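> fold the following for me, if possible:
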Amino acid sequence: MKLDAWKQAYFGEQMPACALQGHWASFRLVDETGSGKAYGGLPFTVHDSTGRRYVGKLNGEGFASLQDFYCGPVVLTLDDLYNGIEEPYYLLSTRKTYKLPITELQVRAERTFYSGNDGIRAERSSAHHQTDRFYQVEVSDLVRHSAHLPPLASSVHRPKRHVLKMMADLGFGPPQPSLSGVVLFPNQHSVLEVRPLRALRPVLSTEDSFCALNLYQLALFSALSYCDFGQVPSEKPLDEVLFPLDPSVGNLFAEQLSVYHEAWQIDPEQTQRFYPLYEEVPYSQRFEILPFDPELYPQNRPELNEEQEHPARLHFFDDEKFGTDTQAFIIHHDEVILISVRGTVSRADVLRDADAHQVAFVDGVGKAHDGFHQAYRAMRNFVLQYLDRFHIGQRIVICGHSLGGAIALLLAEGLRRTPDAHYNILLYTYGAPRAADTEFTAGASSLVHHRIVNHNDPVPSVPAPWMNTTAKLWIPGAITLFSAPASGGLLFAAGLVRVGGNPYQHHGEQHHFMPITLPDGTHSSVLWKPGCESIQEAGCNRTLQLQGDMPDRDNLLRQLFQAGQHFMTTSYIPAAWATLRRWQQTLDSQGPLVTPREFELLDRALEDMREKLRAKRREFARQRPANDRSYEPIDALNAEIDRLHTSRERLATLRWRRLEARDVYGSHAQSAHLQSSLKRWFSHRENCEVAQFASIPPPSHNDQGRVQMLDVDSIV
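Model (predicted):
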C-alpha cells in the first residue's frame, strides 16, 4: 500500500515503513570548530522505527555508527544525567527545590566556545563538513527536559521538528510523553554541530569597598527595576512561559544574556546605549531565571490556581493588588544574589512617600519612615522565602533608586538582623531620601552601604532631620505642588508639625557627584566623599530660617525644579558611566583623579558655598535673642562650616590620589576574565571616550522614559 504523498519525503516507495533489518546510520557531534573531542565518550540512545532501543558511547572524536537496525529513520537522544560532583552542577542538580535535570551533554556543551566573539553561529554548508546531512542543534534538541535551557536560536541548518512529530504520529520511535531527540536518516552520515552553552553575566564586585564598576552596574540594575518582568502568560501558565517583552527583567536574563546577546536597554523609551560590563560564563553560572516545567515540578502545576509557582512569582515582587505597590526583582548565581527595588511610579507610591510619620522598625532598633516601612514589610517574606531556597552563602547585593533606595536600606538592615541567617549584605543606593532616625542609623552602623548622591538632587534632602509628619493637610499639598507651586507649597508647609522623637538621619557612606565643565565645554563630574550635609543639600537647605516652628520652603522649592538630576537614565547612569571611564583612564595613566584646573573650579564652588553659610550665620546672629549664647541655628551653622572646611581638605587629596585596580574593578581587579570583558565592552563605540577625562553624554531628545519619573519622594 502506497504512503500518502506528504509522507513520501521520508518513507519512499523504495523504502517502505516496515520491519526490515539491514540498514545503517552514522553520526558525529562536534563543536563550532568542527572538533568532536568535547563530546568523546558521551553515552547515547537511539530508537528505531519499531521502538527498539540501541545504546552506546561516542568515540574520542564524537563519532558513532549503528548497523543492522530496522528500516526507516531513527531518533537520537543524549539524555543521561550528570553524575559527577563538580560545582555548580552538583549543587544545582541536588538542591532542595527546582533540582535541575542537568545532563552530561549539557556539561560538555558548557565547556565549548563560540567561534566568534559575538555569540552568533556561523552559517556553514553541509558540503564543508563532507557529510550527507548537517544540523546545527541545541542541547535542548537532544534531551527530554529542557525548560531550564536557553531559547532556541534560529538557523537554516536546524533539524526539522515536524519530522519528529510525524514519526510520533505514525507510532514510530521511542515511547515518550513529549517530543525530544533528533531524527537521523538511514544509510547516511549526519554531523550535529552543538551550540555552545555559554552566557553573559553582568560583572559585580563582592567586596565591601566602593568601586566604580559597581557604581555603574548597579545604577543600571536599579533602573531596570522600573521595568515589568515581562512573562507571557503573566499568570496561570499551562505548559511553558516566554519573555518576549524587551526591555523587561525576564527578557534580559532569560532570553538575551542566556544566549550571549549583549543587551543595553533598560527603559522602553531609552535611546542612549549604556552597556553593562559582561563576563562570559558557562550557562549554569549565569543569573538564573528558574524553570517552569509542570511535569517535573509539582509546584508549577496549573491546578494549584493561586498557589501555582512560576518564574514571575519567584523572581518578581509586585504588590499593586495589596496596597503598597512595591516592586522589586531578585535573581542569583553561585556567587551573588541581586535584589533591586523600584522607586516611585504610581499614586500608591506618592501616598506612601507622603507618610513621613515615624514608626518603630520592627526588625531592629530605632524608628523608620512609616510609608517606607510598610513597603519593606510587604516584600520581606517574599525575599526571605527566596533566600531560604537559593542562598548558599552568596554575597547579597541590594540596590535601589529614590524610594527604592530607602526601602532597600530597611530591607538590608532587616536581612542583616535575621536570626541565624548570617547574610552578608552589600548595599548601593541612588538618590535615596532619609529612611529612618538617628537610633536606626547608629544600630545599622556595621551595614555596608554606599549612598550615591547627584549634585543638587532634591530627594536626598528629605525628609529633613526635623520632620515627623502627619499627612492630613500636606498630602494634597504634595499632589498639587507641581501643578500649582505656590498654593501647593503652602499646604505642604501647613501640614508639617514637630511631634518629638529622634531626627531623621542618612545612613551609609556618601559618594557625591560634583559637576564640572571640561575645557571643551562638555560636562562631567567628580565623584568624592565630602562628608558635608550642605553639599548634599545644595547649599543652605539644611539651615533654612525657621519661622516659629515652620520652615521657609523657598529654597527647597527652587531645588525641586532642578529635579532632572534625580532621574536615572539622564542623570545617575550617565554620571556613573563617566566616573567609570574617568577612573579607568586615571588607572591607565597613573595620573591624578582631578586636574589642577578641575580642582580650582571645584574649590571655588566650595568657597562660594561657605560664604553663603557665613552670610546665613550673620543673619541668625542679628536675630538671636538677648542673653542667649547657645542659639541652636548658629551652633548648627558653625558645625556645618567646619565640615565644609574638612570637605575642602578631602577635595585637595584628589590632586595626588593614585587609583589601584581594586578602586575601579573591586574583587575582579585580578580576575582572569577581566581583560576579555573589557575588550568586549570597549568594542562598542559608546564606550570609546578618548578625552582625558570622560564627559557625561548629554541626554538625547527622546530620553524621557518610564524610569525617569519625578517622584514625590522629593517633597516628603
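
> please make it C-alpha for all contacts and neighbour counts, starting now.
Fine.

> residues near the closest residue to Glu280 other than its chain neighbours, how many?
Among residues not flanking Glu280 along the chain, Leu200 sits closest, at 4.8 Å (CA to CA, 6 or more residues apart in numbering). A count of nearby residues for Leu200, using other CA atoms under 10 Å, gives 26.

> and this one, so I can compare the two:
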Amino acid sequence: MNQEARKQAFFSSNMPACALKGHWASFCLVDETGSGKAYGGLAYTVYDSTGHSYNGRLTGEGFAKLQGFYCGPVVLILEGLYAGNEQPYFELSTRKTYKLPITELQARAEQTRFCTPDGQRIEGNPAQRKADRFYQVEVRDLVRHVAHLPPLAPRTYPPQRHALRMMAELGFGPPQPTLSGVVLFPNLHTVLEVRPLRALRPMLSTEDRFCALNLYQLALMATLSYCDFGQQPPTNPVDQVSFPLDPGIGNLFVEKLSAYQEAWNVDREQVQRFYPLYEEVPYSQRFEIVPFDPDVYPQNRSELGAKQEHPALVHFFNDEQFGTDTQAFITHHAEVILIAVRGTASGADALRDADAHQVPFSDGVGKAHKGFYQAYLAMRDFILRYLEQFHSGQRIVICGHSLGGAIALLLAEGLRRIPDTQYNILLYTYGAPRAADAEFTEGASALVHHRIVNHNDPVPSVPATWMNTTAKLWVPGVVALFSAPGPGGLLFAAGLVRVGSSPYQHHGEQQHFMPIKLADGTHSSVLWTPGCESILQAGCNRALQLQGDMPNRANVLKQLFQASQHFMTASYIPAAWATLRRWQQTVDSQGPLVTQREFELLDRALESMTAQLRDKNRELDRRRPSNQRGYGHEHSQALNAEIDRLRTSRQRLESLRWRRLDARDVYGSHADRAHLQPSLKRWFSHRENRELAQVASIPAPIHDGSGKVHPLDLDAIV
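Prediction:
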C-alpha cells in the first residue's frame, strides 16, 4: 500500500478496508477533571475491520494501547456486566423481574461527579490537550443494552456515529443487531470523556414524625398525579418508548430527573415555579421507571397483544374507561416506594359518585364511603402487583389530594392489614374528605397519617358525620341546611351533631393551615394541630360566605366546588412552601414557632368559635319547653365536647409560642445526612426560594383568577 493511499479517507474508492496488519490505536477513559483513575482496570473489547476481537484491561489511569490490528478503524465496547455484591447494583441485576443489565462501566460512571452544580458539560478538559481525537461520551455509547439508561445530553464533541453506521453497512467490525460502541481511528490517541451517571431525586423523609420537607414535597407529588403519564406510543409499543409530554409523570422521572435536570412544573396550567428539593444520587438510586426493551424482556414484546407490559402499564393506573375514573402513579428507589393518588378530575358523571352510603371495609374493620371504596378496589391489584415485583423493605410513602386522599387512606390501611407483608406505610393527604366511619378510624389507629387541611377548604368537612344514605336522599337535606344557616351563620354547628352508632370520622393527625394577615398586608398561614372539628366546619361556612351564598340559592353545592382554597398550586402548595421557609428560618434564628402577634390573631378566632358554640347551645336549650330547660338538649353533649376540644386546641396553640424547632422537624430523616447542605444550596440558587423575611409569606398568584389547576372533584365534596 503506497503512502498516497494512506492519506485518503478510510471509506473511499481509493482505499476500502485493507487487510494488512500493523496498525495501532490508544485510548483513555477520563472523567471531567481529566483523571482516568475511576475507570482503571476496566475490561474492554475492541473489534477491527475484519470482526476480529481484542480483549484487555485499562491501566490504573484508564489507558490502553492496541497494536497489530488489521488496517482501518476499530470499535471499542465496554460491556462487561457488574459482578460485585455492592448495593443497589446486585439487587437491581438479580431481582425477580426487570433485571437490569448493569455494566461495570455504569457502576464506575455513577461514582464520578459533575464539575458544575447544574450538570452542564465543561469545556477544556485537561486530557484533551494530549489527544489526537477527543470525544464526549456517555455510558450508552459504549454498551449494547441502553433502554435503562438516561437520554443523551447535549455535547460539543460527540463520537463519530456516522463512522460506526458506515462500518456496519459495509459489513466491517462486529456483527450486532444495534449500533454499539465508539469508533477509534488508527494510529491516533483518543480520549473519551465519560459523562458522570448521576440523577436527581425528590427528597422524602422516611420517619414517622411530621416534617415540613414531606409537607412540601408530597404536595408537589400529589399534584403531579393529575398529569398524564405521557408515554409515546401510549399503547402497544414495538421497539422503544419516549416521554415527551411536559409536564408528565414519565417526563419528570425519565427525561428530566434521570438526565440531571431540575424540574418545577407539575401541572399543565402552573405558572409559579415551585422547585422540589432534590438530592444528587448515583443514577441507579433514582426513582425508577422500568425500561422497555423487547430484546431483554419477553413481557415487552408487542406480539403479546393485551398481555404486553410497558412502563405506562407498570407505573400508571388509570381507570377512566372502567367507571371509577381513578388515577395514580407509583415509582421507587432503594429506600422509598412512592404512590400518589389523584382525585376525580371529570365532572360529567361526578354526581354518580356522590354516594355517602357506608359499605363494609373488607380488608379491615368498620365501614367506608361506597364511592371511595369502589375506587380503592379498582386500584388495589395494580398496587399489589407492583409491590410484589419491587418491594424489598422500603418505606411505602402514599399521598393524595381531595378524593385522592380519601382513596389513599383506604389503600394505606388495606396494605397495612395484608398478612405476612410488614408493609411500613407513611401517609400524607391534602384536603381529603372523610372516607370511613369511627370504627374504621379506631381500627386504623396504628397507621401513620398526616392529614393536611387548608383553613377555608370545604372538602374536609364532608361527608358530614351524620351522613349515611344515598345521594338522592341527603343532597336535598344538605341544600336545605346550607340555605337556612340560622342566626350567626353557624353552619359548622350542624356538622358536629353525631347521629347513629357509626358516624363518619376523620383519620390521622390534622395539620391545619390557619391564614393570617401580616403587618405589611401580605398573607401567610400558620401550620398547627388544632385537634377540634369546629375549624373544619367554619371553613366550609366561610367558603360559602366568601362566594356570596344567599338563602334561596339552590346550587349551594356548586358554590362549594368553586372554593379556590381547595386547589393545589393556588393554595396547598404555596402554603406548604411558606411553611417550609418559615420553619427553615425559625431553626436558623432559634425563634418561636408562633410569634406573639400571630398567637393573638389565632386565639381570637378560637375564642369567637367557642362563644358561638355556647350561644348555639343556649339557643337550642331555649327552644325546649320551659319545664325542660337547663337539663340539656339532645345535642348538648356533642356541643359541650367540642367546646372542650376548642379549649384544648387553645392550649396547644399557646404552647407553640415557646416551642423551638430542630432540623428533624424541618427535614426529617435527611437532617443529619451529608447531602442536605448541597441540596439546599441547589434549592436556594433559584430566586423563588430566597425569601429573607422573618416570616415567609405565601407568594401572590402571578396570573388572574383563582389559580385553578384542575377541576374540583364533585364526588369529594359529597
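
> still on that earlier bit, list the contacts for the residue nearest to Glu280 of the first structure?
Shown in contact with Leu200 of the first structure (CA atoms under 8 Å, 6 or more residues apart in numbering): Leu257, Ser258, Val259, Tyr260, His261, Glu262, Tyr278, Glu279, Glu280, Val281, Arg286.

> out of these, grab the one that's most surrounded.
For those, neighbours were counted by other CA under 10 Å; the highest total belongs to Ser258, with 27 neighbours.

> what's the end-to-end length of stretch 40-48 of the first structure?
Between the start and the finish of stretch 40-48 of the first structure there is a gap of 23 Å, counting by CA to CA, to the nearest Å.

> just give me the residue right at the centre of the first structure.
For the first structure, Phe221 is the residue whose C-alpha lies nearest the centre (CA atoms, centre = their mean; 3.8 Å).

> you'd agree it is in a helix?
Yes: judged by DSSP: H, G, I helix; E, B strand; the rest coil, Phe221 of the first structure forms part of a helix.

> which residue, other than its chain neighbours, is closest to it?
Using CA to CA, 6+ apart and skipping residues adjacent in sequence, the residue nearest Phe221 of the first structure is Ser340, 6.6 Å away.

> what sits against the counterpart of the one you found in the second structure?
Aligning on TM-score structural alignment places Ser340 of the first structure opposite Ala340 in the second structure. If you count contacts by CA under 8 Å, 6+ apart, Ala340 of the second structure has them with Met221, Ala222, Ser225, Ala328, Phe329, Ile330, Ile398, Cys399, Gly400, Ala408.

> where do the helices sit along the stretch 601-716 of the first structure?
For the stretch 601-716 of the first structure, the helices defined by DSSP state H, counting those that start in this stretch cover 632-653, 661-665, 674-682.

> out of those, flag the one nearest Pro596 of the first structure.
Checking the helices of the stretch 601-716 of the first structure against Pro596 of the first structure by CA to CA gives helix 632-653 as the closest, at 9.9 Å.

> quick one: the closest one aligns where in the second structure?
Alignment of helix 632-653 of the first structure against the second structure: residues 634-655, by TM-score structural alignment.

> mind listing what's buried in the matching stretch?
Buried residues in stretch 634-655 of the second structure, counting neighbours by 16 or more other CA atoms under 10 Å, are found at His635, Ser636, Leu639, Glu642, Ile643, Arg645, Leu646, Arg647, Ser649, Arg650, Leu653, Glu654.

> greatest separation within those: which pair is it?
Most distant of those, by CA to CA, are His635 and Glu654, 29.2 Å apart.

> state the helix or strand in which the residue nearest to Phe221 of the first structure lies.
Using DSSP states H and E, Ser340 of the first structure sits within strand 336-341.

> next one: Met514 of the second structure
Taking DSSP H and E as the criterion, the element that holds Met514 of the second structure is strand 509-517.

> once aligned to the first structure, how far is that strand on average?
Relative to the matching residues in the first structure, strand 509-517 of the second structure has an average distance of 0.5 Å after the fit, by mean CA distance after the TM-score superposition for the first structure.

> number of nearby residues for Ser445 of the first structure?
Counted with other CA under 10 Å, the burial measure for Ser445 of the first structure works out to 12 neighbours.

> what do you get for Ile479 of the first structure?
18.

> now the strands for the stretch 301-450 of the second structure?
Counting by DSSP state E, counting those that start in this stretch, the segments of the stretch 301-450 of the second structure that form strands are 316-318, 327-332, 336-342, 358-360, 367-369, 395-401, 424-430, 436-437, 448-454.

> ranking the ones you listed by burial, who's on top?
For these, the stretch with the most neighbours on average is strand 436-437, a mean of 28; neighbours defined as mean count of other CA atoms under 10 Å.

> mean distance of that one to its aligned residues in the first structure, please.
Once the two are superposed, strand 436-437 of the second structure sits an average of 0.3 Å from its aligned residues in the first structure (mean CA distance after the TM-score superposition for the first structure).

> would you check the span in the first structure matched by that strand?
Strand 436-437 of the second structure corresponds to residues 436-437 of the first structure when matched by TM-score structural alignment.

> tell me the SS of Phe253 of the first structure?
Classification of Phe253 of the first structure using three-state DSSP returns helix.

> okay if I get the contacts of Leu200 of the first structure as TSV plus distance to Lys57 of the first structure and secondary structure?
Conversion of those to TSV gives the following (distance: CA to CA, whole Å; DSSP: H, G, I helix; E, B strand; the rest coil):
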residue	distance to Lys57 of the first structure	secondary structure
Leu257	32	helix
Ser258	29	helix
Val259	28	helix
Tyr260	30	coil
His261	33	coil
Glu262	37	coil
Tyr278	36	strand
Glu279	34	strand
Glu280	30	strand
Val281	28	strand
Arg286	30	coil
